[in-house]
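Chemist: Here you go, sequence then predicted model.
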Amino acid sequence: MVVCVGFSPGVLIELSFIKYHQKYGGYKDPSLRNIHCFIDERCIDQRLPATFEEQITGLAYYKNLEELATLINQHPDLSQ
């Protein structure tokens, strides 16, 4: 699970890492295909481009900590 607070260059690199491993990297470690990424909308000016969002599964935006908790609880593999 990745929780993003803003879009620094490092965050964009991590998102690219997730995108790559969801598409190509699962053959080495199948768990890399199931990476969830939650982005705090309070810390960004705009969302990612739609073409990028479509290529990352498990990507979601949240507006407060309650929404983040709900997103995490929706995935049994994360709420342990």
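Modeler: Everything's here; your move.
Chemist: CA atoms for contacts and neighbours, from now on please.
Modeler: Noted.
Chemist: And the helices in the protein?
Modeler: Here the chain has its helices, by DSSP state H, at 9-23, 50-54, 65-73.
Chemist: ok, and here's another one to check against it:
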Amino acid sequence: MLRAASEIRMENYWACHEVFYDHGSLRESYSCQLHEEKTCFSGTRYCTRDFVSQIPEQQRSGSEERGAEHSPRKHPGGNT
């Protein structure tokens, strides 16, 4: 578990997927952003809600849809 959580209430976190563009290339995406501070706990990188909203819907949903692709429900020829 994160030690930083001891200083901050987890209720203050809101789920999000930030995608950092470094020199025009896609970087790591982070989840768990502090609502009040609006800063991502990703080392020295920071972002705001506005930054996240600038990310195209396809890329934002892409990270979430990854798990859904391998979901047993979507397997063709499954038990239906």
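Modeler: In hand now; what should we look at? Predicted model, so just to flag it, every value in this text is computed and none were measured.
Chemist: Kindly provide the TM-score of these chains.
Modeler: Comparison of the two superposed chains (TM-score structural alignment, normalised by the length of the first structure) gives a TM-score of 0.25, and 38 aligned residues with a C-alpha RMSD of 4.5 Å.
Chemist: returning to that earlier point: can you say which of the helices of the first structure is packed in most?
Modeler: Mean neighbour count (mean count of other C-alpha atoms under 10 Å) peaks for helix 9-23 among the helices of the first structure, with a mean of 16.
Chemist: how about the helices of the first structure in JSON lines, adding distance to V3 of the first structure?
Modeler: Putting these into JSON lines (distance: least, C-alpha to C-alpha, whole Å) gives the following:
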{"stretch": "helix 9-23", "distance to V3 of the first structure": "10"}
{"stretch": "helix 50-54", "distance to V3 of the first structure": "15"}
{"stretch": "helix 65-73", "distance to V3 of the first structure": "9"}
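Chemist: so which of these gets nearest D40 of the first structure?
Modeler: Evaluated with C-alpha to C-alpha, the helices of the first structure place helix 65-73 nearest to D40 of the first structure, the distance being 8.5 Å.
Chemist: C37 of the first structure: which of the helices of the first structure is closest?
Modeler: Closest among the helices of the first structure, using C-alpha to C-alpha: helix 9-23, at 8.1 Å.
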